[in-house]
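Participant: Sequence and computational prediction follow.
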Amino acid sequence: MRILIAEDDALLREGLAMLLRSEGFEVLAAVDNADDLLAAFEAADADGAVLDVRMPPTFTNEGLRAALELRARRPGFPVLVLSAYVEDRYASRLLAGGADGIGYLLKERVGNVAEFVDTLRRVIGGATVMDPEVITQLVGRRGFNDPIRTLTPREHEVLGLMAQGLANQDIAEKLFVSETAISKHIGNIFAKLNLSVSDSGHRRVLATLAYLRS
């Protein structure tokens, strides 16, 4: 898999490049700003990009705008956006232009190499992966009479893992329960939130986020 990296912090940029190369990725370019990322994108046939939300010159949302531009130039182009802290409006903007191949993670997740690499592979494969903190923030904004408040602690856990784009089997393994139990939890969640149980994969993420944002 051929990857582009855009991160202004030199240490993290080089660390990401070394990590991905060690995992079998081909790093086509590792740059520190959005303009160079877009230039590298035009010059190489990449399979995906990992980029920071905030980059020079203003350190506001250059990375986000670059991600949107990449996907405008090549619809569905996989992007994994990293941020020092979650701002769910960025996640919303990313999802607004189409959901296939979208990832939004806190930078601290990079420290768990296995999970980070797995997330990147899934995003390149077309999955939608949102940091669980996005769900935590959105849930925290709901009113006390909202149906989301009726979810049990276990259902909240399952909801957070669903937001990461995990399949039922993967959620079951993480929570050390049976896949049947997870299916029941998801059925309960969707029933309480009035969501279609027929949704699967990244569509479940979108449905969940759409409800929480509404």
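Facilitator: That came through, no problem.
Participant: contacts and neighbour counts: CA atoms only from here.
Facilitator: Will do.
Participant: any idea whether Gly165 is helix, strand or coil?
Facilitator: Three-state call for Gly165 (DSSP: H, G, I helix; E, B strand; the rest coil): coil.
Participant: I figured it hits Leu206, correct?
Facilitator: No - look at Gly165 against Leu206 with CA atoms under 8 Å: they stay out of range, at 9.6 Å.
Participant: and the two? which has more neighbours close in?
Facilitator: Gly165 (26 against 22; other CA atoms under 10 Å).
Participant: before we go on, here's another structure to hold up against the first:
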Amino acid sequence: MRIVVADDAVLLREGLVRLLTEAGCEVVAAVGDGPSLVGAVVAHKPDVSVVDVRMPPSHSDEGLRAAVEARAKVPGSPILLLSQYVELSYADDLLADARGSIGYLLKDRVVDVDDFLDGLRRVASGGTVLDPEVVSQLMVRRRASDPLAGLTPREREVLELMAEGSSNTAIARRLVVTEGAVEKHVRNIFTKLNLTQDSDQHRRVLAVLAFLRS
């Protein structure tokens, strides 16, 4: 994978570069501010960018805003947000893109390098990877209107695990049911959310987006 790393903390940025290089990835740019991230994405069109949410000058949401801008200039460019904080101000702009290729992980909760690298690969290949805490805070913010009212409790449970990036096999193992049962729940979710088969849009990603907005 060709990767752009954006983090203003020099030690963390260089640590990520070393980790990714040792894992066989090519870090095409390592930057420390939002404008540099946008420039790097436009120049290199990486397979995925690892972006800190809070960067100079105000250390609030510059990284997140830069990620939104980068996706606007290079449509569908994969972004994995890696932060200590859940910042939702511009997250909707990223998550609303039905093309997927979006992740949001919390630094303090990444405890396994292989899991982190797997998340990178899934985002690079068009998937959505979200820390459960991010999912939880997004849910709290959006309870006012619920487009998922027609789902059963089990279907909601399956959809929540989908939002965390779990495969059908992983969901079956987590819920102690057969993979066939999970596939049936997923089909029901697609039907109830009116997500018909469409080669231009990924139904699994669209279902997760509907869940996050609910």
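Facilitator: Done, it's in. Everything numeric here is computed off the predicted structure, so don't read it as measured data.
Participant: Superposing both, give me the TM-score.
Facilitator: Superposed pair, TM-score by TM-score structural alignment, normalised by the length of structure 1: 0.79. Supporting alignment: 211 aligned residues with a CA RMSD of 3.2 Å.
Participant: And the helices in structure 1?
Facilitator: 10-22, 34-43, 62-73, 88-96, 113-124, 132-140, 153-163, 168-175, 179-192, 202-213 (DSSP state H).
Participant: Return the set of buried residues in the last one.
Facilitator: So that's helix 202-213 of structure 1. 202-209, 212 (16 or more other CA atoms under 10 Å).
Participant: Report the contact partners of the most centrally placed residue in structure 1.
Facilitator: Nearest to the mean C-alpha position of structure 1, by CA atoms, centre = their mean, lies Gly103 at 2.4 Å. Gly103 of structure 1 makes contacts with 79-81, 119-120, 123, 127-130, as judged by CA atoms under 8 Å, 6 or more residues apart in numbering.
Participant: So which of those residues are in strands?
Facilitator: Among the contacts of Gly103 of structure 1, the members found in strands (DSSP state E) are 79-81, 128-130.
Participant: and of the residues you listed, the nearest to Glu155 of structure 1?
Facilitator: Nearest to Glu155 of structure 1 among those, counting by CA to CA, is Met130 at 17.2 Å.
Participant: State the number of residues packed around the closest one.
Facilitator: 29.
Participant: Spit out the contact partners of it.
Facilitator: When contacts are taken as CA under 8 Å, 6+ apart, Met130 of structure 1 is in contact with 91, 103-105, 163-165, 205.
Participant: Over to His202 of structure 2?
Facilitator: His202 of structure 2 sits in contact with 98-100, where contact means CA under 8 Å, 6+ apart.
Participant: sorry, back to before: tell me which of the contacts of Met130 of structure 1 you also see in structure 2.
Facilitator: With both residues aligned by TM-score structural alignment, their matches' CA atoms under 8 Å, the contacts of the contacts of Met130 of structure 1 that structure 2 also has are 103-105, 163-165.
Participant: Stretch 205-212 of structure 1 against structure 2, how far on average?
Facilitator: Superposed on structure 2, stretch 205-212 of structure 1 shows a mean distance to its aligned partners of 3.5 Å (mean CA distance after the TM-score superposition for structure 1).
Participant: Contacts for that stretch, please.
Facilitator: 99, 128-130, 135, 138-139, 142, 159, 162-165, 193, 195, 199.
Participant: buried subset of these?
Facilitator: Buried, going by 16+ other CA under 10 Å: 99, 128-130, 135, 139, 159, 162-165, 193, out of the contacts of stretch 205-212 of structure 1.
Participant: so can I have CSV of those residues showing distance to Val53 of structure 1?
Facilitator: Below are these laid out as CSV (distance: CA to CA, whole Å):
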residue, distance to Val53 of structure 1
Ala99, 18
Thr128, 17
Val129, 16
Met130, 14
Ile135, 19
Val139, 23
Leu159, 25
Met162, 23
Ala163, 20
Gln164, 19
Gly165, 21
Leu193, 31
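Participant: closest to Pro147 of structure 1 among those residues?
Facilitator: For those, the nearest to Pro147 of structure 1 is Leu193 (6.3 Å; CA to CA).
Participant: quick revisit: which of the helices of structure 1 sits closest to Leu4 of structure 1?
Facilitator: helix 34-43 (7.4 Å).
Participant: name the helices or strands packed onto the closest one?
Facilitator: strand 2-6, strand 26-31, helix 62-73 (3 or more CA pairs under 8 Å, 6 or more residues apart in numbering; DSSP states H and E).
Participant: buried residues in the last one?
Facilitator: It stands for helix 62-73 of structure 1. Those would be 62-68, 70-71, for helix 62-73 of structure 1 by 16+ other CA under 10 Å.
Participant: Throw those into TSV and include distance to Ala172 of structure 1, thanks.
Facilitator: Listed next are the buried residues of helix 62-73 of structure 1 as TSV, based on distance: CA to CA, whole Å:
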residue	distance to Ala172 of structure 1
Glu62	37
Gly63	34
Leu64	33
Arg65	36
Ala66	36
Ala67	32
Leu68	34
Leu70	35
Arg71	33
